[in-house]
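>>> Predicted model and sequence follow; I will ask about them next.
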Amino acid sequence: MRRRFRAAECAVAGLLLLLSTACGSRLPESDFENRPDDNAPTRAGGEPIRVGVITSATSPVGGDAFTGPRDGAKAYFERLNARGGIDGRRVEVRTCDDGGSGVGNNECVHKLVDEEKVVALVAGASLDYAGASRVSRARVPDIGGQPIGPAYDTYPHLYSIYGSLAPRNGKPGWDGKLYGGTEVYRYFKREQGARTAAVVSYNQPASAAYARLITRGLEAEGYEVVTEQVDFSLPNFRAAAADLKEQGADLVFDAIDSYGNAQLCKAMDDVGAEVLAKVTNVQNWSSTVREDYKDSPRCRNALWATGSSRNHEDTDHEAVREFRDATKDLETHSQWQLEGWAAAMWFADAAESCARTGITRACVDRFVAEGGERGEGKPYTADGLLLPVTYERLAEPPKARRTCVSVARWQDNEGWVSQGDMNSTCFDVPQLAYEP
């Protein structure tokens, strides 16, 4: 269940003020049974294997906020096709921009699932995944999507890039509650010696609610927590920065948007607030840090990112080197691109395992649902790019779990520098409930 606090940070912290969770109708598992069979094998003879990618490429958040997973997946499929495709068949990628709206998302689902008859959806990133229930009813595997809302913890046949232990019976999580671990907070306390943490939010309901979630996690790990709330319309980040300096905060977490983060960092530099870490999330784990934080060099060099995938700048790792080589022509690089690449690899591994019997929706879905690392039935890692991903359906939420975390720190002279190996940076932590 790596859709924990860190996974919520992935999409919520940067986009919190604009998120609108709409999961469509919530149907019991029985409603997914006895459907017409859309799983007849694709005809042989070199016909392309068609996959779909739904992205909020244009949305209120901005033109490039959600495109990373799509770009990473396309790069993987381009390289795969250059090497002969899957069983001699090329993968044909059909993309759809849902515009960041529920209506647009439903239209994309109809186009790709019903009209284009894609075998699977891959590396999705939608602000409002309103068509999730339709995808599930059609039994189309949705592989490696970003869990921006609770859909991936609600419906069968949907598989987020971080995995899930939830029943996925048509209701989010367990009786409407999801569970998150405190491994990020444990890491900074145990490995970096942090004791006091500041949480900055807007005086806006969603922002304040997420700040309370972070605060609960920090308090569970024994931190002294300093809360700073600024006005959404006229934010006084300088006052917040001065207070967190006065309070001696070691860490700074936030529940504000990307623009606000940049302004907060500038204010911290202006007042001389130096912290051990300004902790950001996987969505902001990108090569645009110098530009985004150009006015705050001290704060910029205190940026740390946490996630569930291997640092996209860790080129000592063979799988990362291949990703970087295939995406060398992209203007920027990001962790979401790497996760999109991993999602595409996941589909390719599933399709290859089905080649002898027929690459169908049902076969691909079975491979992912059962957990397949090169067909061995082990938690999936995408050749080491992901922390092991599993999908189970636990009747009760776990009270505690051993969870691992990928950590990197920004340094101007080196970029994002990995802090230890993600597969050994692991902690036994409690799982705390929260409502999506």
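In hand now; what should we look at?

>>> can we go C-alpha only for contacts and neighbour counts from here?
Fine.

>>> can you map out the helices along the stretch 251-400 of the chain?
258-271, 289-292, 297-300, 318-326, 335-354, 361-370 (DSSP state H, counting those that start in this stretch).

>>> which of the ones you listed sits most buried?
Stretch with highest mean neighbour count among the helices of the stretch 251-400 of the chain: helix 335-354 (a mean of 26; mean count of other CA atoms under 10 Å).

>>> elements contacting that helix?
With contacts defined as 3 or more CA pairs under 8 Å, 6 or more residues apart in numbering; DSSP states H and E, helix 335-354 has these neighbours: helix 68-82, strand 120-122, strand 142-145, helix 361-370.

>>> between these, which gets nearest to Ile49?
strand 120-122 (9.5 Å; CA to CA).

>>> so after that closest one, what's the next helix or strand?
Once the chain leaves strand 120-122, the next helix or strand it forms, by DSSP states H and E, is helix 132-137.

>>> try this one next to it:
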Amino acid sequence: MVRPRRSRAAEAAVAVLLLVLSAACGSRLPESDFEDRGRGTPVRDSAPIRVGIITSATSPVGGDAFTGPRDGAKAYFERLNVRGGIDGRPVEVRLCDDGGSGVGNNECVHRLIDEDRVVALVATTVLDYAGASRVSRARVPDIGGQPIGAAYDTWPHLYGIYGSLAPRNGTVGWDGKLYGGTEVYRYFKREHGARTAAVVSYNQAASAAYARLVERGLKAEGYEVVTEQVDFALPNFRAVAADLKDQGADLVFDAIDSHGNARLCAAMDDAGVEITAKVTNVQNWTSTVADDYKDAPRCRNALWATGSSRNFEDTDHKAVREFRDATEGLKTHAQWQLEGWAAARWFTEAARSCAETGVTRACVDGWMSRSQGYTADGLLLPVRFERLAEPPATRRTCLSVARWEDGRGWVSQGDMDSTCFEVQQLSYTP
């Protein structure tokens, strides 16, 4: 079947990129609300403040793969409007589904920026951010987007949810390279004594490339590394599971799609593989684990997720509890929803700072460029935007870690503000 294979190919590519890190109508707002001319104070009114959210809600990856940040941001703005909006002005959210294509993305950018005249984009989550340069040229702040590609490390006026140290002058990273740390591998080595790690990938370009990067990072931290590659069309996960058992791997990392991960876990359970952790990423940090891995109870309870935001299950934390209260009507919860909520909060703080002089694109962008160390009231690890001429050789990086437990869900492992390591930064080509 051709169609399912294309869908899985796209999903595999998206998972790899994430792990590397990671109706149009005229505006009701006066033109002066969108331009910072530096003279006088605009007349206050109750006109809506318009923002845009671009999401690949329909794409080859599937209908719900990218919608988490959008849903979290919408929930935040809905609650904000119930509470009076920003200085008495409601936030009007304009949604655009780009269909997961570059053409569709450019159409969304044109509609929201040129026709709807949004003040900012919020929680962008797209498969192909082809319109990123246009957003940048228009000086429209894009706040709290998910860095699925390299756009947030390339263009000014784009502020990814995890920050960036790159020059962002129109060229990707530093001379076409980005850098990532080895903090995840350091964590499992220091906290759990892991020494042997397996990396499972497809014989597909993006999957194999990311697997090589993980292998480099593991070796840099002193691990013995076992590499496992399976055929993309006909993956033999039983053979992989048997070898993992023979090799005695402590950890399993992967560069495969979520469907493949579920099948791999089922094969590991069937083979009796015992591991310290099956490590996944923020995209798979969801409340649907029990269903997604229903055929692999042992592997399911060895799932660990790492990221840069506070566990959405940590309802003892005030900011998390506010998010969960506002989203209790959703059928499922996910870490990406919390990060979309944080992105909307980020925009709101920027807009409130501009309420006296006018909520313009320029004012919001200026506040964003100065928002060093932003945490969304503790939902995010401190976010920084610096334009370093040279990439850092090492960096102190903190980490949010959670483990799945049946009956409890995702259980945080330590506090993300103190789970920190000084680690080397390894280059890669996105």
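Great, that's in hand. All figures in this text were calculated on a predicted structure; none of them were measured in a lab.

>>> Can you give the structural similarity as a TM-score?
TM-score for the superposed chains, counting by TM-score structural alignment, normalised by the length of the second structure: 0.92, backed by 405 aligned residues with a CA RMSD of 1.8 Å.

>>> Gly63 of the first structure contacts Gly99, doesn't it?
No. Using CA atoms under 8 Å, Gly63 of the first structure is not in contact with Gly99; the gap is 9.5 Å.

>>> quick one: which of those two has more around it?
Set Gly63 of the first structure next to Gly99 and count neighbours by other CA atoms under 10 Å: Gly99 wins out with 21 against 12.

>>> In three-state terms, how would that one be classified?
Using DSSP: H, G, I helix; E, B strand; the rest coil, the structure places Gly99 of the first structure in coil.

>>> Counterpart of it over in the second structure?
Here Gly99 of the first structure is matched to Gly99 in the second structure, going by TM-score structural alignment.

>>> separation between that match and Ala123 of the second structure?
Separation of Gly99 of the second structure from Ala123 of the second structure (CA to CA, to the nearest Å): 16 Å.

>>> Check Phe347 of the second structure too.
Relative to Ala123 of the second structure, Phe347 of the second structure is positioned 10 Å away (CA to CA).

>>> Turn the helices of the stretch 251-400 of the first structure into JSON lines, including distance to Ala82 of the first structure.
Output for the helices of the stretch 251-400 of the first structure, formatted as JSON lines (distance: least, CA to CA, whole Å):
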{"stretch": "helix 258-271", "distance to Ala82 of the first structure": "37"}
{"stretch": "helix 289-292", "distance to Ala82 of the first structure": "32"}
{"stretch": "helix 297-300", "distance to Ala82 of the first structure": "39"}
{"stretch": "helix 318-326", "distance to Ala82 of the first structure": "11"}
{"stretch": "helix 335-354", "distance to Ala82 of the first structure": "14"}
{"stretch": "helix 361-370", "distance to Ala82 of the first structure": "22"}
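
>>> Of those helices, which is nearest Val93 of the first structure?
So among the helices of the stretch 251-400 of the first structure, helix 335-354 is nearest, using CA to CA, at 10.4 Å.

>>> Quick check: the closest one compared with the second structure, mean distance?
Comparison of helix 335-354 of the first structure with the second structure after fitting gives an average deviation of 0.2 Å (mean CA distance after the TM-score superposition for the first structure).

>>> which part of the second structure lines up with that helix?
Taking TM-score structural alignment, helix 335-354 of the first structure hits residues 335-354 over in the second structure.

>>> any chance you could map the helices in the stretch 101-250 of the second structure?
Using DSSP H, counting those that start in this stretch, helices in the stretch 101-250 of the second structure cover 102-110, 132-137, 183-192, 205-220, 237-247.

>>> In contact with the spatially most central residue of the second structure: list those residues for me.
Among the residues of the second structure, the one closest to the centroid is Gln146, at 4.2 Å (CA atoms, centre = their mean). The contact partners of Gln146 of the second structure, taken as CA atoms under 8 Å, 6 or more residues apart in numbering, are Ala123, Thr124, Thr125, Val126, Gly160, Ile161.

>>> now Lys399 of the first structure
Contact analysis of Lys399 of the first structure by CA under 8 Å, 6+ apart lists Pro430, Gln431, Leu432.

>>> same thing but 10 Å
Residues near Lys399 of the first structure by CA atoms under 10 Å, 6 or more residues apart in numbering: Tyr179, Gly180, Gly181, Val429, Pro430, Gln431, Leu432, Ala433.

>>> Could you do Cys96 of the second structure as well?
Residues in contact with Cys96 of the second structure (CA under 10 Å, 6+ apart) are 23-24, 52-57, 104-105, 107-109, 111-112.

>>> try it again with 6 Å
The neighbourhood of Cys96 of the second structure, defined by CA atoms under 6 Å, 6 or more residues apart in numbering, consists of Ile54, Cys108.

>>> How is it assigned, secondary-structure-wise?
Per three-state DSSP, Cys96 of the second structure ends up strand.

>>> What is the neighbour count of Arg402 of the first structure?
Arg402 of the first structure: 12 surrounding residues under other CA under 10 Å.

>>> is it fair to say it lies in a helix?
No. Under three-state DSSP, Arg402 of the first structure falls outside any helix and is assigned strand.

>>> what's the counterpart of it in the second structure?
Under the alignment (TM-score structural alignment), Arg402 of the first structure pairs with Arg396 of the second structure.

>>> Name the nearest residue to that match, sequence neighbours excluded.
Closest residue in space to Arg396 of the second structure, ignoring its immediate chain neighbours: Glu422 at 4.1 Å, by CA to CA, 6 or more residues apart in numbering.
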